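Q: model the following, please.
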Amino acid sequence: MADTTLDLTADAPTLTAKLVDFPSESGQEKPLADAIEHELRKLAHLTVDRYGNNIVARTNLGRAERVILAGHIDTVPIADNVPSRLDDDGMLWGCGTSDMKSGVAVQLRIAQTVAEPNRDLTFVFYDNEEVAAHLNGLGKVAEAHPDWLEGDFAVLLEGSNAEVEGGCQGTLRVLLKTTGERAHSARSWMGSNAVHSAAPILAKLAAYEPRRPVIEGLEYHEGLNAVRIEGGVANNVIPDECTVTVNYRYAPDLTRDQAIAHVREVFADCDIAEFVVDDHSGGALPGLSHPAAAAFMAAVGGSALPKFGWTDVARFGELGVPAVNYGPGDPVLAHKRDERVAVERITHCEVRLRSWLTD
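A: Modelled structure (predicted):
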């Protein structure tokens, strides 16, 4: 039987390896949530609450400021990259090493070792980040128990190569549907091919020039891409339906409505039978001028970078809590079969966070 216990006294790289070897694909996080809750309840300085497979632990020391350290405990599907392994170059390999069990390990180490922080702390461990937005555990906690997430500043330990990444891009998924008329492929002129009707959509995408706006000194890079195309009935039938799934990753200077309007404009002269917004999460502005963010930047050092991708800093922004991304993982390696993280970066993030919370 697999070992389902966690040792929070282990160093952060060792704890990362243990978390990686503890499978928790999206929708299957309960055993890991159980183990995290069990260990956190042993810590007398924390009050622990649970909602579904989401764990929230807090200090209540009456400090002037409350900081939230948050991270998701799920991973994308395992791709023959578990168990973890440590190579001679100090790289820890395995599913979730970068996204984001190394960050979760740092959270757990801070929870275990920092009993009297200079700021009150809230630790959030949540499920279903890697799937559709409506399943996101942080969102469910925010809806059911918003008081659990009250704070002055939040650090999301998503992989950022141990550099502060400001804000995040929005992500919009749209289904563009074309229609035609079925016919036998031997008499194709008697029908209308819906797959062929999707060609102008693909041409627009191939020619699209994404924006690269500079926001608060950070340059974001947008993207508009087809990520799936579906159509066809049988090998001898002219298809009467086709759907192109388009993903728009947009800079946080656009609102959700503006993002939808932009995509509609791009395809305005295409023959689209139906335009369906399938999934949508808005972005978050960097907010690095906020005093708490400035203090954090001064403590951890380095230069702020834009976040290419969507993260839950956007959810904290909606709650009125300024937030940044700061974690040991490499975002470029997230979701890859050869996912890995530098052990040195795990230790670096832990040391920097502990120093900020205790000095």
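
Q: only C-alpha atoms from now on, for both contacts and neighbour counts.
A: Fine.

Q: what's around the spatially closest residue to residue 92 that is not a sequence neighbour, how many residues?
A: In space, and not counting its chain neighbours, residue 92 is closest to residue 86: 4.5 Å by C-alpha to C-alpha, 6 or more residues apart in numbering. Number of residues near residue 86 (other C-alpha atoms under 10 Å) recorded here: 17.

Q: what's the answer for residue 225, then?
A: Count around residue 225 with other C-alpha under 10 Å applied: 17.

Q: what is the neighbour count of residue 207?
A: With other C-alpha under 10 Å as criterion, residue 207 counts 8.

Q: distance check, it against residue 200.
A: To residue 200, residue 207 is 11 Å away according to C-alpha to C-alpha, to the nearest Å.

Q: one more: residue 356?
A: To residue 200, residue 356 is 53 Å away according to C-alpha to C-alpha.

Q: and residue 55, by the same measure?
A: Counting by C-alpha to C-alpha, the gap from residue 55 to residue 200 is 47 Å.

Q: please give me the structure for this one as well, since I'd like to look at both together:
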Amino acid sequence: MQDQPRKTLGRPAKPARSTNAASGNANGSTARAGSTSRDSNKPQVEFETVEVKADSLAFSLVGAAQAVAYVLEGTALPQALARVFTQTNPLPQARGAIQDIAYRTMRQVGRVDALLKIMTNKTPEPALLYSLLCCALTLLVGNEGDEEKAYEEFVVVDQAVNAATSSPHMVFAKGMVNAVLRRYLREKDELLKLVMKQPAAAWNYPQWWVDQCKAAYPQDWQAILSCGNHAPPLTLRVNQRASTVAAYLELLASQQIGASQIGPFAVRLDRPMPVQNIPGFEAGVVSVQDAAAQLAAPLLDVQAGMRVLDACAAPAARLAICWNWPILN
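A: Okay, the predicted model is just below:
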């Protein structure tokens, strides 16, 4: 019998339209050959856990895995995360962990999928199980630029097994989750050396994207792809009506938070952190805005009495810079 094509995270596929009795798995991804047909584009496996602490890594792994599973269905990650947050109503700490793990995983899609291809005979199903393995492997492999791993290896393995155990859709595979992750830890040097020969694993982009980037930017494609695999910096805009950049940097230093000024009103944190933990964020002293976006309003040289139209305002952060200037009413 011909091997079933494997589903990867590289490029969302359209839902399957036909049934295949050979699969018999109603929880599989819509894009997998052999998956059953569906009445809608929604994945059949919704977030459902039992006896797992809401502040545990296991809970966050299941949440991140569910978000990744939604991406497999064709949903963009921000919308997938919003859906998971609505379903789970997680604690702020868990919310941050779910989002962090999901984004880490999407930056490692090529590498972890290649590792799973080597360590499994066929794509783990349902999609939630495949996604959980991708999330756990991502934490074990680490992201480019990380000074240290986000979690200890033994913690990741233990909590991934707990995550599988907590879900009725994955409990049957808890032994397989343990075996796959422990095999990676035993053979990681050999496994990584093998998969890094594949462009999709080396760059963490699907081959079609690598090829298009090469064609469009023949001199810079490697730097572009590498940059995309790093977590973006967290840049803040200081509200000039509430503080100054110098005063805000002193406030951060008093709380042992490293940061530097990179623009007239821009402060970049050395390490990203949840916004609820950023000093002055809730009081409106600072807001999150990229440094480049902060330059748009000053370049207009807006003066008091002028009317400003932001034709692409969502949520009007550039326009807010004008409002926050002390010289303007």
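
Q: next, the TM-score between them, please.
A: Scored against TM-score structural alignment, normalised by the length of structure 2, the superposed chains reach a TM-score of 0.25; 124 aligned residues with a C-alpha RMSD of 5.8 Å.

Q: sorry, back to before: quick one: which of residue 55 and residue 200 of structure 1 has more around it?
A: Neighbour comparison, residue 55 of structure 1 and residue 200: the larger count goes to residue 55, with 22 against 15 (by other C-alpha under 10 Å).

Q: in which helix or strand does residue 66 of structure 2 reside?
A: helix 57-72 (DSSP states H and E).

Q: ah, wrong one, I meant residue 346 of structure 1
A: Counting by DSSP H and E, residue 346 of structure 1 is part of helix 343-358.

Q: list the buried residues in that helix.
A: Buried positions in helix 343-358 of structure 1, judged by neighbour count with 16 or more other C-alpha atoms under 10 Å: 343, 345, 346, 347, 348, 349, 350, 353, 354, 356, 357.

Q: what about residue 182 of structure 2, neighbour count?
A: 15.

Q: could you do residue 228 of structure 1 as well?
A: Neighbour tally, residue 228 of structure 1, other C-alpha under 10 Å: 11.

Q: isn't it right up against residue 247?
A: No - judged on C-alpha atoms under 8 Å, residue 228 of structure 1 makes no contact with residue 247 at a distance of 9.3 Å.

Q: for structure 2, which segments count as strands?
A: In order along the chain, structure 2 carries the following strands (DSSP state E): 235-238, 259-261, 266-269, 286-288.

Q: now do the stretch 201-350 of structure 1
A: Using DSSP state E, counting those that start in this stretch, the strands of the stretch 201-350 of structure 1 run over residues 214-215, 218-219, 223-231, 237-238, 241-250, 274-281, 305-306, 323-325, 340-342.

Q: which of those is buried the deepest?
A: strand 323-325 (a mean of 30; mean count of other C-alpha atoms under 10 Å).

Q: contact partners for residue 119 of structure 2?
A: 180, 183 (C-alpha atoms under 8 Å, 6 or more residues apart in numbering).

Q: actually residue 158 of structure 2, not the one I typed
A: If you count contacts by C-alpha under 8 Å, 6+ apart, then residue 158 of structure 2 has residue 178 around it.

Q: and residue 181 of structure 2, how far from residue 236 of structure 2?
A: Counting by C-alpha to C-alpha - residue 181 of structure 2 and residue 236 of structure 2 are separated by 38 Å.

Q: neighbours of the residue lying closest to residue 77 of structure 2 once chain neighbours are set aside, just the number please.
A: Excluding the flanking residues, the one nearest residue 77 of structure 2 by C-alpha to C-alpha, 6+ apart is residue 71, at 6.0 Å. Using other C-alpha under 10 Å, residue 71 of structure 2 is surrounded by 24 other residues.

Q: so residue 71 of structure 2 sits against residue 80, correct?
A: Yes - judged on C-alpha under 8 Å, residue 71 of structure 2 makes contact with residue 80 at a distance of 6.6 Å.
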